[in-house]
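>>> Provided below for reference: sequence and predicted model.
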Amino acid sequence: MPNGHNFQHLPLLRRESGPAQLGRPPRESQKTRDNKSDRTSHSGNLFGSAFSVSNTRKSVETDRVAKSFPDLQAGLALLLQIDTSLDVDKLRRLFDFEIVAEEEDGYVIVASEDIDLVKFNKAVAGFAGSVHGTGIVASIHRLDEDPDQNLRLQLILSETLYELWPNIDETAVYQVDIGVTCLGIKQIPDEPQKRKRESDVEFARRQSEWSNNRIEVYDSWYDLQDERTQEVSRIIVNGYGGSIDSIQHDEPAISLPDSFTMRIQVNGKGLKDFVFNYPYLFEVVEPDNISLTRSKAEPGEEVEPNQITAPPTGAPAVCIIDSGIQEEHVLLEPSIDKESSHCFLPPPESPTDVADHVWPAGHGTRVAGAVQYGEQVKRDGPYQLPFWIQNARILDAEASLPYSLMPAAVIRAVIERYHYGPRQTRIFNHSINADCHCRLRHMSAWAAEIDMLCHQFDIMIVQTAGNLRERAHVPSAGILDHLDAGRLYPYYLVERSSRVANPGQSFQALTVGSVAYQMYESSGWKSFATQPGHPSSFSRSGFGIWNVIKPEVVEFGGDDLQSPGSQTLLGNPSEGRACYPELVRSTMHPPGPAYDRDEVGTSFAAPKVTHIAAHLQRVLPNEPCLLYKTLIVQSARWPEWTNTDEVDTNQVIRTLGYGIPDLERATTNTDYRTTLITSGETSINAGNCDLYQVPIPESMRQPGYEYDILVEVTLSYVAEPRRTRRNLRRYLSTWVDWKSSKLGESLSSFRSRALKEEEAEENTAAGDTLRWKLATRTDHGDIDGAKRNSGTVQKDWAIIKSFQLPENFCIAIMGHQGWSKDPDSEAKYSLAVSFEVIGREISIYDDLRIAVEDLQVELEAEVET
């Protein structure tokens, strides 16, 4: 634990809950209104397109039969462009269209078993005649009739495959990952509402009937997934003579509730036929190359380590998902949970070969040391290690994941093994990425699996943002490629090719980037960074998918040095040791010391954040991992160099996220800084609001005093994901955001803004809005081009004068409907609010504690009455 005050976090009190006062639903577009005004023309266009698509499909199927292609037992894929305000599930209900994927700009890929599109054409005809119930046709702006399916291919193929597509070799064998939707046309019906004069018995009967129907829908989704998995396997293996790469325990696919992903090998002829004609495909991509950058290290001299002892029996366990660990290492051995060690690599690797074979000084061993020791190996006297380390080896001796393993399946196997194990592990370090920037079309199977695991289990996965290599092939670019093209540091860090690497875009993983220690220039070498806390030259940056702030935090992972000359060189020469993190080194490949400063990377920044997470589990063992993530982000600060008006804050948020976390701020309070937190598992349904109240003592807001008060708020939540949806609000079953009371706004006024059933006061929303750094729109905060509510970690902060503080500072947590129509669908969340007197002029902890205790008594009394 850090030195200083060890005051407990205060409880954040929920004042009340109720239906949320949400904003207006989106309005239909002008194009939709125009279609309603000219029904004849719009209906004629859709009729023509539907007729063309149906005839093309019949012609293609006749040709496929003549060429002996396999029977796909499916209908046809349609590409629609719809009004973005339209609920896509209406397409399922009215036309029996299965929603394959939602895309940007209103494009939706749907599938129809009926090639003649009878129900669709009937509705179009009805729309032309103004038949009641056909108004939805106005919101269908276009049906794509291109026989070559160019736009559909562009939406489902990766960029690389789309460019390659015209030149696919029909005899060559291709390995690809395919995403297949499997939701069918059934959906959960609306929950019944009690009618006037309806008896309790009759209402109970209708509720029971609805509940049974809901169960049937869920069962139908699971059955369809099994059916489609077998169907695709049959087509690929028996129809095209291809093969399915086994995922785990002979399972052919990795599944989410709405879809499955399968790795196949098939010749070009079969691949083209399958992609063109199987209507339930939403993604076809080449497998990621998962291979960590190799060390350029120059080891130093041997150093004598201090005496260390095993952690306490009940200490937190941290699972290192990596290249294995040198378990006999003198600095780690007492903390290794050897009975749990396991190798997940396929034969000829043995399940018991868990050593770190990566040359010259290991990778997983270094990561484990950073989790255990944090910034520096302990040197003074005996030291009891704080955590147990578990060793999950998934990388081979070349620090690579074999193509025969799907990373989404591997991480599920690891999480389930250790979370269900004797120590019920909750914290996992995953310093592994693909070597290319993440795609933005859909959440990857790997990242979505992490999101699903965090939804299912109370776990925390600390994930690296990924490293830029020296050189890379297009569409990627390495550091030297950027420099050769005239893109200088740090500007190349926000290039498209420098975006966080898969699975760093995962919403639920806490993604960590890297910053440099200092400026260095000597002996012909110099650092890229010119100040402490500058982004590392290799650290990948944001924004992530759907403009989410990624990485969320950064830690010290060091900096490459460059040797300018006729040809720029990159390296980690021994004379620049102060620029590299101190790491435990594997001694399996001597010579070399047990620890040294000789390598850099985001791989070694992430475990320092894991170190904080494990301390939080030690201090708050009964709290959910969502709270650990919340407190880590809450503790993060931008470094000193950002505190000037000349700084490009958009570039800062993209490279540093919310900043560098701090163990002391995350785990303790002081006289001058107080953090209030929710406790235990807290959940919210769509359409509901939880209102939290923080009483501000008079001593903090006395007139005449102008102390600077830093106010920080962090929300972290988790909900169930769907890969086939292509924006934040449809990717999650329920999405959540927050809003705060204004300066000078009364509690009753804020309640009327937050809760639906509260009557609005005449002076509702009176008072000034806090000048938040981010706010809820990209043009409302101090940081242009970014907003706080784009992801599932939502932090914001503001500095106000003490006399401006309101009597009560309130936060409303708002639940919104995502993809799920199930009224029981919910999101789990944690919330933290902090106040800090920047100049330390007055103490605030005790007065805040007393005010919270008084409010707690008041709220309990209200409940009793």
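That came in fine, so what should we check first? Numbers count the residues shown, from 1 in each chain.

>>> drop to CA atoms for contacts and neighbour counts, all remaining ones
Fine.

>>> which other residues reach stretch 128-147?
28, 31-33, 35-36, 39-40, 42-43, 46, 49-50, 52-53, 56, 78-83, 86, 123-124, 126-127 (Cα atoms under 8 Å, 6 or more residues apart in numbering).

>>> in the stretch 401-550 of the chain, which spans are helices?
407-419, 445-456, 479-484 (DSSP state H, counting those that start in this stretch).

>>> among those helices, which is nearest Val718?
helix 445-456 (5.8 Å; Cα to Cα).

>>> in terms of secondary structure, what does that closest one contact?
The contact analysis (3 or more Cα pairs under 8 Å, 6 or more residues apart in numbering; DSSP states H and E) places helix 445-456 against helix 407-419, strand 708-718.

>>> chain center to the shortest one: distance?
Put plainly, it is strand 708-718. 19 Å (Cα atoms, centre = their mean, to the nearest Å).

>>> between helix 445-456 and that strand, find me the angle.
Between the axes of strand 708-718 and helix 445-456, defined by axes from the mean of the first three to the mean of the last three Cα atoms, to 10 degrees, the angle is 100 degrees.

>>> alright, now check it against this:
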Amino acid sequence: MARAPRDRPHFHFEGGGQAEPYTSPRLVISRLPPDRVRVGHAQKLERAIGSAVVEARRKLAARDEAIAEGERGFYLEFEIPAAERAAVENLENKPAAIELVAVRPITDGNETVAATVFVPERSAEFFSRKIAAYRDEDTKSGKPKNEALVARIEDVRLAAVRSLFTDDMALLPKAGYPAWWEVWIRGGRLETFRYVAERLDIALKDHAISFPERDVVLALATEETMERLVENSDAVAELRIAKDTPTLFLEMRPAEQADWVEDLIDRVEAPDAVAPAVCILDSGANRAHPLLEPGLEAADQHAYDDAWGVGDSAFWNGHGTAMAGVALYGDIEAALRHAEPVGLRHRLETVKILPPAGQHDPELYGAITETGITKAEARAPRRRRVFCLAVTSEVGLARGRPSSWSAAVDQLCYGGGDRRRLMVVAAGNLRGDIEVDGYPDRNDLEEVESPAQAWNPLVVGAYTDKITITHPDYAGWNPVAPAGDLSPASRTSGIWERQWPIRPDVVFEGGNFAHDGVNAASAIDDLQLITTHYRPQMRHFETFGDTSAAAALGANLAAGVIAARPELWPETVRGLLVHSAEWTQAMRERFDAAASQAQKMAMLRRYGWGVPDLGRALWSATDDATLMVEDALLPFRRDGSVIKTRNMNLHRLPWPRDELLALGDQDVELRMTLSYFVEPNPGERGWTRRHRYASHSLRFAVKRSLESIQQFRQRINKAAKAEEAGQVGGGAGGDDWVLGPIRDRGSIHSDIWRGSAAALADRDAIGVFPVSGWWKEKPGLQRWDRSARYSLLVSVRAPGANIDIYTPIANQLAVPIPAG
């Protein structure tokens, strides 16, 4: 049966959620501390901490007052059993000004986690007193005093630079050799750091990135000099190796010169003055290309460093110009082959963030990205735009943990809470030869590149439908990827730790590779996209692919949504791309073969939610109606000195109940997508409850058909309790959802419920509720009273039912129904 045409606009709601008082139970660590021989354990720790404090006081007495700045103090490194890692939070003490600054990631085979705290000199005896009380005093219940903390400490020592180093130790610079360090500075101490660094002749990069509790700068120093800086200041929280040196390895084979480019130019209709833009953060672009000139004004080209110029360069293989062609036209080949007019609904902006002659020193690319975005916005402050970033770095990846660059991207998207931005970021490509035997296992083992571990942007991977090889030079060659499957160079988040976001969110066409059965695969012209060449005086077109091309296609589609619905929030546009995505047949077969939730998650981390579609993103049909809700809630409130959860929103949407009941047992679908942005608070401190990365998290739940509203509320509270206890998605399982518990990673959640129309008829309430984040756990940062806005997308689908579910919704809303 033919599907009904998509010719009806989605329903759009602003607000409408009924705020209800809501409190999720506060998490209490119920695990008992390890059994200890009380006196013996106390004596061991007393000896260790006594030696550490004696040595710390010796070093404090030797501080160079010509260099020193900030509060006198020292760092202690504690060893905690890996199974008890949540206990690192108890090492902090605000009245004593003791701060947890760094927690080194647990490595394979390591049974302990190393946590480092800064201790002011005035609090030097704090832990000694805690240990003595554990040894000698009991609580009213007869337990050793301070047992919850002291019994979980394996050992303690005076910390060194290496204690603050949270990257892989293999990246630690060799002694005596200067290196660029990424220095994470404690809140409010940036000027202290700069003061001491200047007196130690430590070279600093000019720019810095600022987060709620950390500032990040780049410093050139040896390990020994960095040790002196740490000993003579209270500024350093964490050290990493500077690694934002982006690399782009693209096999851009030349396409045959097209003779009919002028025909296409004659059919192009330039965008109007208020059209939105795709802003490409890359290597610049050559506006002289005749296909780019209609959509790219000279005034809309910028560079991070004005001395670089705005044009593209051979050093980067014209990558920015190639991005521009796809971002502006999408599939250029289709535009060339058809005779219809090509109306450009959006324009281009370019910001050159890559230097024209390569990059030798690392840079703080979070700051460079921010500067580039600021320049584009200063030129046209009211223009709606989507930023597109396909520049990525493979150095120092850490299974999904944030980098300074990814955190800066999240901060730019969040925009301080009042200036949200939509960004599309490429997932990154495999490096080196593509071997047929390694596909797709290698893709699952090589993780998404920085900054694509960010939570807020739309992260795009690549799939491919290109399998047809016609060029005679490649007779007998075969494509690597089957139609509809992952593009051979696309990275995934298959090896990431479970709490980090699903990456990619979606996939777009990225071309395919081919092989002759003997040698490594190649990205041949037949299996790639066509785009604009950066030297149009030589040739107009070249081939393009991988996740760069996919990201440009994603930005193109996002701009199409903005052009059609300019009133929508960035969160909503991002949500619509995910909501409109579907898995291809090849992807669905792999999902269907998944026998467990873990196997489903592996597929989700490979393909995301599938391939978006502009028609589905913008238009409903009579048998497929989409409701777009933009709303906000106040997730937290202050109760004395404690921050508690405050409100959930209950949405009672116009529901085609009678029409669904009439369908009885016929199968229908409910698609739900929740999209919101978080405020990041990065820094390697174990990512425990108090040190969560995200400001807040939201979840959705749908009332079940035999469930009362009161039972629904109780289930939501149970789900929140499970989340607080570390059971991600603990309350969302079962009940005919395709993904269930595994959907709740990151800041966009999407799932499909399948069942009978009669059962869906009574699923007429949706709850959006908060779970904890650092806004709640860190009251001193004064974010607890912030509003959290979100977009909720709901689609009711009755494919093949030959029934109109759109009109009943429209009648309840009293909105005009488009003529058929």
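Received the coordinates, thanks. Values in this document were obtained by computation on a predicted structure and should not be read as measured data.

>>> give me the TM-score for this pair.
With the length set by TM-score structural alignment, normalised by the length of the second structure, the two chains reach a TM-score of 0.83; 747 aligned residues with a Cα RMSD of 3.4 Å.

>>> one step back: weed out the non-buried ones from the contacts of stretch 128-147 of the first structure.
32, 35-36, 39-40, 42-43, 46, 49-50, 53, 56, 78-83, 86, 123-124, 126-127 (16 or more other Cα atoms under 10 Å).

>>> those in strands, which ones?
Under the assignment DSSP state E, these contribute Leu78, Leu79, Leu80, Gln81, Ile82 to strands.

>>> so can I have CSV of those showing distance to Ile842 of the first structure?
Putting these into CSV (distance: Cα to Cα, whole Å) gives the following:
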residue, distance to Ile842 of the first structure
Leu78, 65
Leu79, 63
Leu80, 62
Gln81, 59
Ile82, 58
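
>>> distance of Pro612 of the second structure relative to Leu553 of the second structure?
Relative to Leu553 of the second structure, Pro612 of the second structure is positioned 10 Å away (Cα to Cα, to the nearest Å).

>>> neighbour count winner among these two?
More crowded of Pro612 of the second structure and Leu553, by other Cα atoms under 10 Å: Leu553, with 27 against 22.

>>> dump the residue contacts of Phe120 of the first structure.
With the criterion set at Cα under 8 Å, 6+ apart, Phe120 of the first structure makes contact with Leu94, Phe95.

>>> rewinding a little: now do the shared contacts for Pro612 and Leu553 of the second structure.
Contacts common to Pro612 of the second structure and Leu553, judged by Cα under 8 Å, 6+ apart, are Phe508.

>>> returning to what we had before: need the helices of the stretch 401-550 of the first structure in JSON lines with distance to Gly268 of the first structure, can you?
JSON lines is the format used below for these (distance: least, Cα to Cα, whole Å):
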{"stretch": "helix 407-419", "distance to Gly268 of the first structure": "24"}
{"stretch": "helix 445-456", "distance to Gly268 of the first structure": "23"}
{"stretch": "helix 479-484", "distance to Gly268 of the first structure": "32"}
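
>>> out of these, which comes closest to Lys773 of the first structure?
Using Cα to Cα, those put helix 445-456 closest to Lys773 of the first structure, at 27.1 Å.

>>> can you give the distance from the closest one to the centre of its chain?
On the basis of Cα atoms, centre = their mean, helix 445-456 of the first structure sits 8 Å off its chain's mean C-alpha point.
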